[in-house]
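K.L.:
What follows is a predicted structure for the sequence shown.
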Amino acid sequence: MALFLIGLLAPQLAAQQSLPPAPYAYRQLEDPAKEAEAQALMETLRCLTCQSQSIADSDAAMAGDMRHQVRTRIAAGETPEAIRAWLVERYGDYVSYAPVVSETTWPLFAVPLLLAAGAGAILWRRLRRAR
């Protein structure tokens, strides 16, 4: 029964992989200033299917769709920060290479500082005792 269902769904799954890329996935905007703005933003966004590549560098279909979204929204006049906020809301904080301190991420920023302060205090005490 399971093989029958897989055989029945295989053409639909294969069709999803063979869709053409979004129009702005590989085509730049005509306005050089807007394309530069889009490119700068794309270099700070992480591809969700690659291993830490930016969407500007990735050839994954997901990255192409994200490049299309960025270029379309830049062409429509949205600011890069509004586009970043929309992508973070949609995909989570992981999509951005520029992390934001929030209620859930502050320990990621505070713990290394506390560890460095603790190591500095230990080093200071040992040096003081050595004299």
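P.N.:
Good, I have the coordinates.
K.L.:
contacts and neighbour counts: CA atoms only from here.
P.N.:
Noted.
K.L.:
In the protein, mark out all the strands, start to finish.
P.N.:
Using DSSP state E, the chain contains no strands.
K.L.:
Determine how far the longest helix anywhere in it lies from the middle of the whole chain.
P.N.:
Across the chain, the longest stretch assigned as helix under DSSP state H is helix 106-130. Centroid separation between helix 106-130 and its chain, computed with Cα atoms, centre = their mean, to the nearest Å, is 32 Å.
K.L.:
Tell me, how many residues neighbour the closest residue to residue 97 other than its chain neighbours?
P.N.:
The shortest distance from residue 97 to any non-neighbouring residue, by Cα to Cα, 6 or more residues apart in numbering, is to residue 44 (5.3 Å). The number of residues packed near residue 44 is 17, by other Cα atoms under 10 Å.
K.L.:
so residue 44 touches residue 94, yeah?
P.N.:
No. Using Cα atoms under 8 Å, residue 44 is not in contact with residue 94, being 11.2 Å away.
K.L.:
ok, now which ones touch the residue nearest to residue 97?
P.N.:
Applying Cα atoms under 8 Å, 6 or more residues apart in numbering to residue 44 gives the contacts 54, 96, 97, 98.
K.L.:
try 10 Å
P.N.:
Residue 44 makes contacts with 53, 54, 55, 56, 84, 95, 96, 97, 98, as judged by Cα atoms under 10 Å, 6 or more residues apart in numbering.
K.L.:
Pasting the second one now:
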Amino acid sequence: MTRALAFAAALVVALPVAAQQTMPPAPFAYRQLENPAQEQAAQELMETLRCLKCQSQSIADSDAPMAGDMRHQVRTRIAAGESPDQIRDWLTKRYGDYVSYKPTVSTTTWPLFAIPLLLVLLAGAILLRRFGRRK
């Protein structure tokens, strides 16, 4: 009985270790491009892309395996001659608008731009109406 409990306890402890990612990081996850201009463009783009696992860090700052894969994709595509805008569009299509810290106006993101403007207009109308009565 004690052997069975000891085996079960060892199994419970060993399962999370076995679930760890054993794949090595992508080649360009931590290695920079040889061309300084391309690396600069890649770095600037990576700072504007959100790590989907960490959610509060850019892929340039995150150590998550997914962020490493995204850095690899950015550097590979920059080295292949794609522009940062093309890469951002590809990542947005793949992961959704949430991946970008710099959203563009689209059918899904227009409230991000419209609601603050509407709130400012509403506050202005309220202030005009309130101070207009006093005169």
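P.N.:
Sure thing, it's come through. Note that the structure is a prediction, hence the values are computed from the model and not measured.
K.L.:
sorry, back to before: which residue numbers in structure 2 does the longest helix of structure 1 align to?
P.N.:
Mapped onto structure 2 using TM-score structural alignment, helix 106-130 of structure 1 covers residues 110-134.
K.L.:
cool, and stretch 77-84 of structure 1?
P.N.:
Against structure 2, stretch 77-84 of structure 1 falls on residues 81-88 (TM-score structural alignment).
K.L.:
Then stretch 46-54 of structure 1?
P.N.:
With TM-score structural alignment as the criterion, stretch 46-54 of structure 1 aligns to 50-58.
K.L.:
In that stretch, which residues are buried?
P.N.:
By neighbour count with 16 or more other Cα atoms under 10 Å, stretch 50-58 of structure 2 contains the buried residues 50, 51, 52, 57, 58.
K.L.:
Please report the distance of the nearest residue to the last one once chain neighbours are set aside from residue 10 of structure 2.
P.N.:
Nearest non-adjacent residue to residue 58 of structure 2, counting by Cα to Cα, 6+ apart: residue 50, 4.4 Å away. Using Cα to Cα, to the nearest Å, one gets 37 Å for the distance from residue 50 of structure 2 to residue 10 of structure 2.
K.L.:
hang on, the earlier thing: if we take the buried residues of stretch 50-58 of structure 2, which one ends up nearest to residue 43 of structure 2?
P.N.:
Residue 43 of structure 2 has its nearest neighbour among the buried residues of stretch 50-58 of structure 2 in residue 58, at 10.5 Å by Cα to Cα.
K.L.:
Isn't that closest one up against residue 98?
P.N.:
No. Using Cα atoms under 10 Å as the test, residue 58 of structure 2 is too far from residue 98 to be in contact (11.8 Å).
K.L.:
Common neighbours of these two, please.
P.N.:
49, 50, 51, 52.
K.L.:
residues contacting the last one?
P.N.:
The contact partners of residue 52 of structure 2, by Cα under 10 Å, 6+ apart, come to 58, 59, 62, 64, 66, 67, 70, 95, 98, 99, 100.
K.L.:
now residue 19 of structure 2: how far from residue 13 of structure 2?
P.N.:
From residue 19 of structure 2 to residue 13 of structure 2 the distance is 11 Å (Cα to Cα).
K.L.:
My read is that residue 77 of structure 2 contacts residue 42, right?
P.N.:
Yes. Taking Cα under 10 Å as the definition, residue 77 of structure 2 is a contact partner of residue 42 at 9.1 Å.
K.L.:
Looking at the two, which is more packed in?
P.N.:
Neighbours per residue (other Cα under 10 Å) separate residue 77 of structure 2 from residue 42, with residue 42 holding more: 26 against 16.
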